[in-house]
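*Asks:* what follows is a predicted protein model with its sequence.
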Amino acid sequence: MTQQRIDFAVASPDANKAMYALEAAIAKLGIEHSLIELIRLRASQINGCAFCVDMHTSDARKAGETERRLYAVSVWRETPFFTPRERAVLAWTEAQTLIAQAHPSDDVYAALAAELTPAEMVNVTLAIGAINTWNRLAVGFGKMPV
């Protein structure tokens, strides 16, 4: 288990404020809250961010997400619990989160384009970028669930 290194919010309040402003903007972009929480949870699982997995599992539960679906997010391809829209976004989330390993395939892009408008595609991608930044802050500086 990693020990907390620094409290990034205290070390740079302006950076933390900027991230919260980005989150406030994302909340106003019209993507359903349940889908945003699936994005946050899946990216956090991939990045091994214990703090964010804990937070976003709890947040999704509070927003009405079922235990069954939460347990299945890491194996979403193998379950019937997710809609085509959610499946397209989860695949895009994985591709964007793992972009250094391989760029998103044409198939993943086509599935996303079939389910989302161009604006939604951009907005979802922004949400993916934001959670990946939070994951890097939390993992890099050893933030743990409390």
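*Replies:* In hand now; what should we look at? The shown structure was predicted, so the numbers you read here are calculated from the model rather than taken from an experiment.
*Asks:* use CA for all of it now, contacts and neighbours both
*Replies:* OK.
*Asks:* where along this structure do the helices fall?
*Replies:* 8-11, 13-27, 33-47, 50-62, 67-72, 84-97, 106-115, 118-140 (DSSP state H).
*Asks:* and the ones you listed: which comes nearest Thr2?
*Replies:* Ranking the helices of the chain by proximity to Thr2 (CA to CA) places helix 118-140 first, at 8.4 Å.
*Asks:* got the contact list for the closest one?
*Replies:* Contact with helix 118-140 is made by 8, 19, 22-23, 26, 29-31, 36, 39-40, 43-44, 47-52, 89, 93, 96-97, 112-113, 144, as judged by CA atoms under 8 Å, 6 or more residues apart in numbering.
*Asks:* and the residues you listed, which are buried?
*Replies:* Neighbour counting over those (16 or more other CA atoms under 10 Å) leaves 8, 19, 26, 31, 36, 39-40, 43-44, 47, 49-52, 89, 93, 96-97, 112-113, 144 as the buried ones.
*Asks:* putting a second one here so we can go through both:
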Amino acid sequence: MSQERVHLSKSEPEAYKALDAFSREVGRIARDNGVDDRLKELVLMHCSQLNGCAYCTRVHHDRAVAAGISSDVMSQLPVWRESGVFSERERAALELAEAHTFIHRGGISDEVYDRVGAVLSEKEYLGVSWLAISINAFNRVVIAGRYPVPPLA
């Protein structure tokens, strides 16, 4: 049996508080740049799903419900390319979120940048990018520490 994992946020609370403050600032930036709660939660949930972060997926499920996103729409996130439930703007944001999540696969390609840029404004691009960067950081903290999945709210 392996040892209990180090709980990063409890072991270094100041670092976690800084990450939380960063995330809150990113949320403000996203909102100020035209990213509404629905789009924000779709991006945060999808990045968490792609990273395999059950904890953050659960947290953002509850927030998505509060933002008015139906269970049908949430169930379509993994297959957004084939699904007809997402707007062009949401599809562009999801594509950008995936590119940030898988940044190690060659960065943000010119093709993705051009497709997304044809739909999202520069400010929306910035908002979605910072959201993806922020949640990817949180996902890594949570996955590394194997945080238990909270119950549904």
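*Replies:* That came through fine. Remember, it's a predicted structure, so these values are computed and weren't measured experimentally.
*Asks:* picking that back up, nearest to Glu78 of structure 1, of the helices of structure 1?
*Replies:* helix 67-72 (8.4 Å).
*Asks:* what stretch of structure 2 does the closest one fall on?
*Replies:* Mapped onto structure 2 using TM-score structural alignment, helix 67-72 of structure 1 spans residues 71-76.
*Asks:* stretch 102-113 of structure 1 too?
*Replies:* Using TM-score structural alignment, stretch 102-113 of structure 1 corresponds to residues 106-117 of structure 2.
*Asks:* for burial, what's the neighbour tally of Arg61 of structure 1?
*Replies:* When neighbours are counted by other CA atoms under 10 Å, Arg61 of structure 1 registers 16.
*Asks:* what's near enough to touch it?
*Replies:* Glu67 are the contacts of Arg61 of structure 1 under CA under 8 Å, 6+ apart.
*Asks:* and for Ala54 of structure 2?
*Replies:* 48, 149.
*Asks:* residue in structure 1 paired with it?
*Replies:* Under TM-score structural alignment, Ala54 of structure 2 pairs with Ala50 in structure 1.
*Asks:* what's the spacing between its match and Ile131 of structure 1?
*Replies:* According to CA to CA, to the nearest Å, Ala50 of structure 1 stands 13 Å off from Ile131 of structure 1.
*Asks:* correct me, but Gln76 of structure 2 touches Arg91?
*Replies:* No - at 11.7 Å, Gln76 of structure 2 does not count as touching Arg91 under the criterion of CA atoms under 8 Å.
*Asks:* the more surrounded of those two?
*Replies:* Neighbour totals were compared for Gln76 of structure 2 and Arg91, and Arg91 leads with 22 against 15 (other CA under 10 Å).
*Asks:* now the aligned partner of that one in structure 1: how far from Asn16 of structure 1?
*Replies:* Mapped onto structure 1 by TM-score structural alignment, Arg91 of structure 2 lines up with Arg87. Remark: distance between Arg87 of structure 1 and Asn16 of structure 1 (CA to CA) = 31 Å.
*Asks:* now swap in Ile31 of structure 1 and tell me
*Replies:* In terms of CA to CA, Ile31 of structure 1 sits 23 Å off from Asn16 of structure 1.
*Asks:* can you check Gly142 of structure 1 too?
*Replies:* For Gly142 of structure 1, the distance to Asn16 of structure 1 - CA to CA - is 16 Å.
*Asks:* more neighbours: which of the two?
*Replies:* Gly142 (20 against 16).
*Asks:* counterpart of that one in structure 2?
*Replies:* Matched by TM-score structural alignment, Gly142 of structure 1 corresponds to Arg146 in structure 2.
*Asks:* how far away is its match from Arg89 of structure 2?
*Replies:* 33 Å.
*Asks:* do the same with Val26 of structure 2
*Replies:* 19 Å.
*Asks:* check Ser70 of structure 2 too.
*Replies:* Distance, Ser70 of structure 2 to Arg89 of structure 2, by CA to CA: 18 Å.
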